[in-house]
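Peer 1: Whatever this is, show me its structure:
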Amino acid sequence: MKHIPKDIIQRCLKQAAKFLAYSYSAFIICYFIFKLFFWDRLWIIALISTFSPLILFPTFLLPIIGLSIIKKRWFTIISAIACILLISWLHVKYFYPTPIKITDSQPSIKILSHNLSWHKTQSPTLLKLINQQKPDIIFLQEIVQKHTQRAFTSLKADYPYQIGTPPVGILSKYPIVSSEILHLAGHPETQQRAIIKFNGQEVVIYNMQATGPWVSRYKKLRFLKIPVYKYDKRAPEIQDLVQRVERETLPVIVAGDFNMTDETQDYDRVQKVLQDSFRKSGWGFGFTWPHGWELKLLVKRSNWRLNYPVFRIDYIWYSKHWGAKSSSVLEATESDHLPVGAELILLKEARL
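Peer 2: This next block holds a predicted model:
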């Protein structure tokens, strides 16, 4: 076999690094331009946005490549400025919580929300999670009958007020005044709306399960099928929810699986009428999905589990009547969603 000179290999690697650096820079610039003008109206922009902020991390490599390989001052300076802006944005958005200042006299309520992923989550695991966290209200999605028969029954003493209507369920320490099943935008996904009595105040709660996006292949030519990111069913559900919340006059809490990340236009729509508890009082990226996915490798009888979620799609939201004391992503169960928890404070002006 003919030996390839070392200098040729190095030259090829440098050219490859230059190509990747320029290509990635052009990709990010085009992404921001198209997002500014179109946002989620273009499916490709909506798809790329779901991977934010992960897609931005290679930016930190650009100044190194600029100094050591490209060796052009303008590229190094611009990429260094981009890194400073990225660090500032990450700090403000993900690592700068602003929890509300409270006093002992202000009533607080602990919320737990968890997508059980149907039969995956075992009832003993759910009971363990609830006993550890001791929430006041529990929002559950993708539950099955075994959960209502086992876990709900076991929790009856601590949570006497229960609405277990698979695939969603609510357990509460506080009286449930009324409840109803919703199908936002007339879609088959099931949601719940209820009114509870907390500290003498009626509070509206929504248990959310939005339709998840998916990738479909569309035949554009006779022998060519193009994958397209589809999320058009989620948007009407979110708009329906937003309109309902706008009509509410009581304090509101909304929790559940929204199947959207915080860089989507649907997230922005919700953020205009409600506040994100994790963004206000949590720390970090708050990724909740997918956990424990099995990815089979090429080696026979070998598999690898994705135990580090890369998307945040589970949320606890609240209206202006509340403040967030704390919020966190909790210990994993058998589900591919991580549970989320928050402690909210009912503000003085919201009380009767």
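Peer 1: Going by C-alpha atoms from here, please, whenever you check contacts or count neighbours.
Peer 2: Will do.
Peer 1: can you count the residues close to the closest residue to Asn303 other than its chain neighbours?
Peer 2: Spatial nearest neighbour of Asn303, chain neighbours left out: Lys296 (4.3 Å); criterion: Cα to Cα, 6 or more residues apart in numbering. Around Lys296 there are 12 other residues, counting by other Cα atoms under 10 Å.
Peer 1: thought Lys296 was touching Trp304?
Peer 2: Yes: applying Cα atoms under 8 Å, one finds Lys296 in contact with Trp304, separated by 6.2 Å.
Peer 1: Roughly how far does the residue nearest to Asn303 sit from Ala332?
Peer 2: Distance of Lys296 to Ala332, given as Cα to Cα, to the nearest Å: 21 Å.
Peer 1: Tell me where the stretch 201-350 of the chain has helices.
Peer 2: Taking DSSP state H, counting those that start in this stretch, the helices of the stretch 201-350 of the chain run over residues 234-247, 265-271, 277-281.
Peer 1: could the ones you listed go into CSV alongside distance to Lys134 and mean neighbour count?
Peer 2: Below are the helices of the stretch 201-350 of the chain laid out as CSV (distance: least, Cα to Cα, whole Å; neighbours: other Cα atoms under 10 Å):
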stretch, distance to Lys134, mean neighbour count
helix 234-247, 27, 17
helix 265-271, 28, 17
helix 277-281, 18, 25
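Peer 1: Before we compare anything, build this one as well:
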Amino acid sequence: MNTTRRYRFSAGITILFGLLCLASYSVSFWPYQSHPGVALLGLFVPLLMVVNCLLYLYWLIRKKKILSFPLLVLIIGYFTVGSVYQLHGTSEEVEDSFSLLSFNVRNFNKNGEIPEEGVDSLIIDFIREEDPDILCLQECLYSMKRSDVLPQYPHSFIDFIYSWEPQPIHVIQAVYSKYPLLNVQSIDFPDSANKAIAMDVVKGQDTLRLFNIHLQSFAIIPQVEKLKEEDSDRLIQRMGKVLIKQQEQAALLQAEIEKSPYPVMVVGDFNNNQFSYAYRQIKGDLQDTYRQAGKGFGQTYNLWGFPMRIDFILTDPSIKTLSHSTYDQKMSDHFPIRAELLYQPSARGKTRGNSLH
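Peer 2: Predicted coordinates for the structure are as follows:
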């Protein structure tokens, strides 16, 4: 292949991946009931951004003008959907702040997905060491309701609905808190084992509404051998249906968030990244603590070695993010996230809900 053909081929690849990346940005801005297959592009936004970054560096080294195209793609992404990587985080220590930790514990490894002994004890030890003021767990165990392994929390709620089936009909969410919990409610998602719980957290004279959520899962086993066994067309169709269900669940949550008379915190496992329509629906004018104070990729899930961020802590703008931390301990298929927060009543302007009492 001569120099001219090589350049044209490389330029064609650059334009192709640039256009795919631009198309993937649009996924977070429009509902995809009519074309759920197209929405799958949103799952690949982080990868497409990385590819465009590599293409930019490639053309920069070769000193070709086409480098401006992947650079433009990245700039458009940064100002429309955000970046996949943050160079610098922030960390402040402020009196009267509080900490919140969210973790999908995958049933404390009850089914032995991690082939090691004592993973459940590792999780409990981790929580004790971190000692957050508010702890939100997804895929918890009902046996935790009768357990005293976390005595530092005088207030807790472990959600569960009994069933005659061998397995519980809903994934179990749990909240442990050093502050009183009031007005606890379950938010059921139609035709789904996933759900959310909501409650009011009373911290001194202030009340904050907390949502601990777990959106519809793709239920994909991330091993190449397993995926090869499933027909690709059926896999894409199934994933498209999951995206539609996530959107429906996000709309339901959005309505509940809008009704809150108190500043809102939404945490949990979204089972989709920050470029999805469901994420944008729920986020609204809330702030993503990673975007406010996190650094690096902020990965909460590792898929085939690629870092993904599918677990989030979103807060009302009146709740300042002092720091955001991610952890790389392998205790589940997800990684825990933690935020240090400070409620500032005077900073609450035009946000969801009414003014705080």
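Peer 1: TM-score of the superposition?
Peer 2: The TM-score (TM-score structural alignment, normalised by the length of structure 1) is 0.75; 310 aligned residues with a Cα RMSD of 3.4 Å.
Peer 1: ok, back up a step: and the helices of the stretch 201-350 of structure 1: which comes nearest Trp289 of structure 1?
Peer 2: Relative to Trp289 of structure 1, the nearest member of the helices of the stretch 201-350 of structure 1 by Cα to Cα is helix 277-281, separated by 15.2 Å.
Peer 1: Superpose on structure 2 and give me the mean offset of that closest one.
Peer 2: Here the mean offset of helix 277-281 of structure 1 against structure 2 after fitting is 1.1 Å, by mean Cα distance after the TM-score superposition for structure 1.
Peer 1: Please list the residues outside that helix that contact it.
Peer 2: Outside helix 277-281 of structure 1, the residues that touch it by Cα atoms under 8 Å, 6 or more residues apart in numbering are 93-94, 97-100, 286, 315-318, 324-328, 342.
Peer 1: Just give me how far that helix sits from the chain centre.
Peer 2: Distance of helix 277-281 of structure 1 from its chain centroid, counting by Cα atoms, centre = their mean, to the nearest Å, is 12 Å.
Peer 1: Show where it falls in structure 2, residue numbers please.
Peer 2: Aligned by TM-score structural alignment, helix 277-281 of structure 1 corresponds to residues 289-293 of structure 2.
Peer 1: average offset between the helix or strand hosting Val177 of structure 1 and structure 2?
Peer 2: Using DSSP states H and E, Val177 of structure 1 maps to strand 176-182. Comparison of strand 176-182 of structure 1 with structure 2 after fitting gives an average deviation of 1.6 Å (mean Cα distance after the TM-score superposition for structure 1).
Peer 1: so how far is Phe139 of structure 1 from Pro53 of structure 1?
Peer 2: From Pro53 of structure 1 across to Phe139 of structure 1, the span is 28 Å (Cα to Cα).
Peer 1: how about the nearest residue to the residue nearest the centre of structure 2, chain neighbours excluded?
Peer 2: With distances taken as Cα atoms, centre = their mean, the residue of structure 2 nearest its centroid is Asp311 (2.4 Å). Of all residues beyond its chain neighbours, the one nearest Asp311 of structure 2 is Asp269 (4.5 Å), with distances taken as Cα to Cα, 6+ apart.
Peer 1: What lines up with the one you found in structure 1?
Peer 2: By TM-score structural alignment, Asp269 of structure 2 lines up with Asp257 in structure 1.
Peer 1: What of Leu135 of structure 2?
Peer 2: Per TM-score structural alignment, Leu135 of structure 2 is aligned with Ile138.
Peer 1: residues in contact with the equivalent of Tyr315 of structure 1 over in structure 2?
Peer 2: Matched across to structure 2, Tyr315 of structure 1 falls on Phe312, judged by TM-score structural alignment. Going by Cα under 8 Å, 6+ apart, Phe312 of structure 2 touches 266-270, 288-290, 337.
Peer 1: let's go with 10 Å and repeat that
Peer 2: Contacts for Phe312 of structure 2 (Cα atoms under 10 Å, 6 or more residues apart in numbering) come out as 102-103, 213, 266-270, 273-274, 279, 283, 288-290, 298, 300, 336-338.
Peer 1: try Gly341 of structure 1
Peer 2: By Cα under 10 Å, 6+ apart, the contact list for Gly341 of structure 1 reads 110-114, 133, 135, 138, 255, 277-278, 282, 315-316, 326-330.
Peer 1: Give me the subset of those residues lying in strands.
Peer 2: 110-114, 138, 255, 315-316, 326-329 (DSSP state E).
Peer 1: just to revisit the earlier point, how about the helices of the stretch 201-350 of structure 1 in TSV, adding distance to Lys173 of structure 1?
Peer 2: Output for those, formatted as TSV (distance: least, Cα to Cα, whole Å):
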stretch	distance to Lys173 of structure 1
helix 234-247	23
helix 265-271	27
helix 277-281	21
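Peer 1: Between these, which one is closest to Leu20 of structure 1.
Peer 2: Closest to Leu20 of structure 1 of these, according to Cα to Cα: helix 265-271, at 29.3 Å.
Peer 1: All set now, cheers.
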